[in-house]
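**Q** pasting the sequence and the predicted coordinates here, then a few questions.
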Amino acid sequence: MARNILIGLGAGLAAALLFAALISGTALAFPLFMLSPLPIAIAGLGFGTLSGVVGAALASALIGAAIGPIAGGLYLVLFAAPIAWAAHLIGLSRTLDGEPPVREWFPLDATLLRLSLAVAVAIVIAGYALGYDPETLIDQTLTVIQAWLAQDAGGSAPSRAELEPLVRFNITLMPFTAASLTLGILVLNAWAGARIVKMSGMLQRVWAPVWTVVLPPVAAGALGAALVASFVLPGGIGHSAAAIAGAIGFGFALTGFGCLHALLIGRPLRSAILFVAYALSFVFVLPIALMAALGVADTFFHFRARRFAGRAGMP
């Protein structure tokens, strides 16, 4: 136990240092910030839940002491606690009676759904903690952008009225995009942590390709309800619904990419098609929405299961 606690302390220190890169302003600041949950994931997956929890607690405490209590609390809610919980779920198993006894692992499908819901709750908490107010934020953003463009472009800078539609669009979408980005960071770190622990020979769980994960129909129902509520309900309730829709929707986008991976196995130009799909998703929202739609459709029509029907097993 002492070793696992020490591992967790080291992971927490590493996570806090990676997060601190965000305030450096260098080109590597954001990539290093995105990888800040990775040490916690490695500790939790390789050395157990206690290591992950200790790492999450120490990282949040160090960030709170160095930057401020709000920053530490938000890191705990948004990244540290969810990644430690995800590592716990990935390593969770039970032994079923039989000859010989069978070890059953907690499903990755259920892990992704729970992580999506945890992210939605975290974004709602963060929004209330920071006092998210779209109109105020739009006004402040327009003021900053106008001042910045006026320095560079002088009299040819676009007017406030010309800038407002784009700024309003992006800030209105912020609950969706913040939830999507947060879930993406957590899933990336959980996957990378599992790969690293597997390479070290310490991953007890049998490896399963990530593209085999399929969200259940109930998640599609929750996504539909959250989307409707986000457009219909006003104020904080609508923003909360948007965060739920963003998290679950991005979860479906991930399963949509998984479905695309599966459907293209053995096909010509598979690598090129996947590269273009991922590249476009980093720039535009539409490809992510299309992948989410594919993920929802696959939940009901089982495209990848049909693709491998009749085979002895999926590759």
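**A** Perfect, thanks for sending it.

**Q** going by C-alpha atoms from here, please, whenever you check contacts or count neighbours.
**A** OK.

**Q** can you map out the strands along this protein?
**A** With strands called from DSSP state E, the chain shows them at 93-96, 102-105.

**Q** where's the residue positioned nearest the centre of the chain relative to L89, distance?
**A** Centroid-nearest residue in the chain: L183, 1.3 Å away (criterion: CA atoms, centre = their mean). Counting by CA to CA, to the nearest Å, the separation of L183 from L89 is 16 Å.

**Q** what about the longest helix in the chain?
**A** helix 235-263 (DSSP state H).

**Q** mind checking which of the strands of the chain is nearest G52?
**A** strand 93-96 (16.9 Å; CA to CA).

**Q** name the residues that touch the closest one?
**A** 101-106 (CA atoms under 8 Å, 6 or more residues apart in numbering).

**Q** pick out the most distant pair among those residues.
**A** Pairwise over the contacts of strand 93-96, using CA to CA, the maximum falls at P101 and F106, 16.2 Å.

**Q** against that first model, consider the following:
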Amino acid sequence: MLASPYALMMALGSGLASAVLFASVIAGTTLALPLFMMSALPIVIAALGWGTRAGILASIVAGAVVAAGLTGLSAASYLANIAFPAVVASHLIGLARTEGDHVEWYPLGRVLVASALIMAVLAVIIGSVYGYAPEGMLPRLAGMFAEMSRAPGDTTPIETLRVQYEPVARLTLRMLPVVIPIVSTVVLVLNLWLGAKVVARSDRLARPWEDLSAVRAPGRLGVAYGVAVAGTALPDPIGLFAGPFFGALSAVYTLIGLAVIHNVTRGAGPRPIVLATVYGLLFLIPFAALVPILIGLLDPVFKFRDRRRNGPPAAT
């Protein structure tokens, strides 16, 4: 039971909004993908502002609408990949332990890791259920690349072009189990941040707003990341199953590395230029994420943010 009729209306409205955003991807317009990526946002708002039960009810409503408007398989995909991670992560954000007058909230670093692991596990489950056969998909993907690259009037046989693009297709297929959890983790975290901002503006966010640049990785996460990295070098299927965990934890360390950069540049004159350069490189060259990942990994050892706080005052 929800606490009030207003909470019930919010849950129903959030579920409907989430279903519409999820279904917008079939439109094929320029805004279709951004709207689809925000389909977890209404669920987050309902869960953070009106409780986990409201988030669950909103998810059920959205799943029913998707099933009625699209297919049962689409609804199952929505509930597993969109609603479930959003509700669990929102619930963790609202968890607190009270000792006398002191309230200890569930650490945001652990929320971040839990969100990433959920996405990794989902990727492994989906790969196990639907099967993942790179060699079987290779000719189709190479042929697609060949068709896309073929210039008008080009008389080169498509089979020749397909063979030329096989190495690119093979690399793409190998990277998919890594890239998908990275993207899904970042999208979920973005929805959590936006949802918390919206709820905070309405004064319904129970948890005090925290300095996100101070978020730290839980202890021993580096060991788990090292195991995931080593696992990707093992023969399949272990290598394939390790890929999603490597990708998801890479997203965690990328975000933590960015938090460190935001923290240590605070108050510095060239801060806007530094941040614009960092995010521009991440957008244009995804492999540039190696820099924030390395910073995130080294932060527990060198304590960059503590050095900044204990150092001389920053220029204003």
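**A** Yep, it's here. Bear in mind the structure is a predicted one, so any value in this text is a computation, not a measurement.

**Q** and the TM-score between these chains?
**A** After superposition, the two chains reach a TM-score (TM-score structural alignment, normalised by the length of structure 1) of 0.92; 308 aligned residues with a CA RMSD of 1.9 Å.

**Q** quick revisit: for the longest helix of structure 1, buried residues please.
**A** Residues of helix 235-263 of structure 1 classed as buried: 238-263 (neighbour count, 16 or more other CA atoms under 10 Å).

**Q** which residue in structure 2 lines up with P82 of structure 1?
**A** Matched by TM-score structural alignment, P82 of structure 1 corresponds to P85 in structure 2.

**Q** mind listing what its match touches?
**A** Taking CA under 8 Å, 6+ apart, we find P85 of structure 2 in contact with 115, 118-119, 188.

**Q** tell me which two of the residues you listed sit farthest apart.
**A** I118 and L188, at 10.5 Å, using CA to CA across the contacts of P85 of structure 2.

**Q** one step back: distance to H302 of structure 1 added to the strands of structure 1, as a markdown table?
**A** What follows is the strands of structure 1, written out as a markdown table (distance: least, CA to CA, whole Å):
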| stretch | distance to H302 of structure 1 |
| --- | --- |
| strand 93-96 | 26 |
| strand 102-105 | 22 |
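
**Q** distance to M202 of structure 1 and mean neighbour count added to the ones you listed, as a markdown table?
**A** Converted to a markdown table, the strands of structure 1 look like this (distance: least, CA to CA, whole Å; neighbours: other CA atoms under 10 Å):
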| stretch | distance to M202 of structure 1 | mean neighbour count |
| --- | --- | --- |
| strand 93-96 | 16 | 11 |
| strand 102-105 | 16 | 12 |
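
**Q** quick one, which of these is nearest to P268 of structure 1?
**A** Among those, strand 102-105 comes nearest to P268 of structure 1, with 34.6 Å by CA to CA.

**Q** now the closest one: how far from the chain's centre is it?
**A** 27 Å (CA atoms, centre = their mean, to the nearest Å).

**Q** the residue nearest to the centre of structure 1 touches S116, doesn't it?
**A** Yes: counting by CA atoms under 8 Å, S116 is a contact partner of L183 of structure 1 at 6.5 Å.

**Q** what do these two both touch?
**A** What both L183 of structure 1 and S116 touch, as defined by CA under 8 Å, 6+ apart, is the set 247, 251.

**Q** surely E166 of structure 2 and L138 touch.
**A** Yes: E166 of structure 2 is in contact with L138 according to CA under 8 Å; the separation is 7.0 Å.

**Q** spatially nearest residue to S159 of structure 1, not counting backbone neighbours?
**A** Closest residue to S159 of structure 1 apart from its sequence neighbours, by CA to CA, 6 or more residues apart in numbering: Q146 at 7.6 Å.
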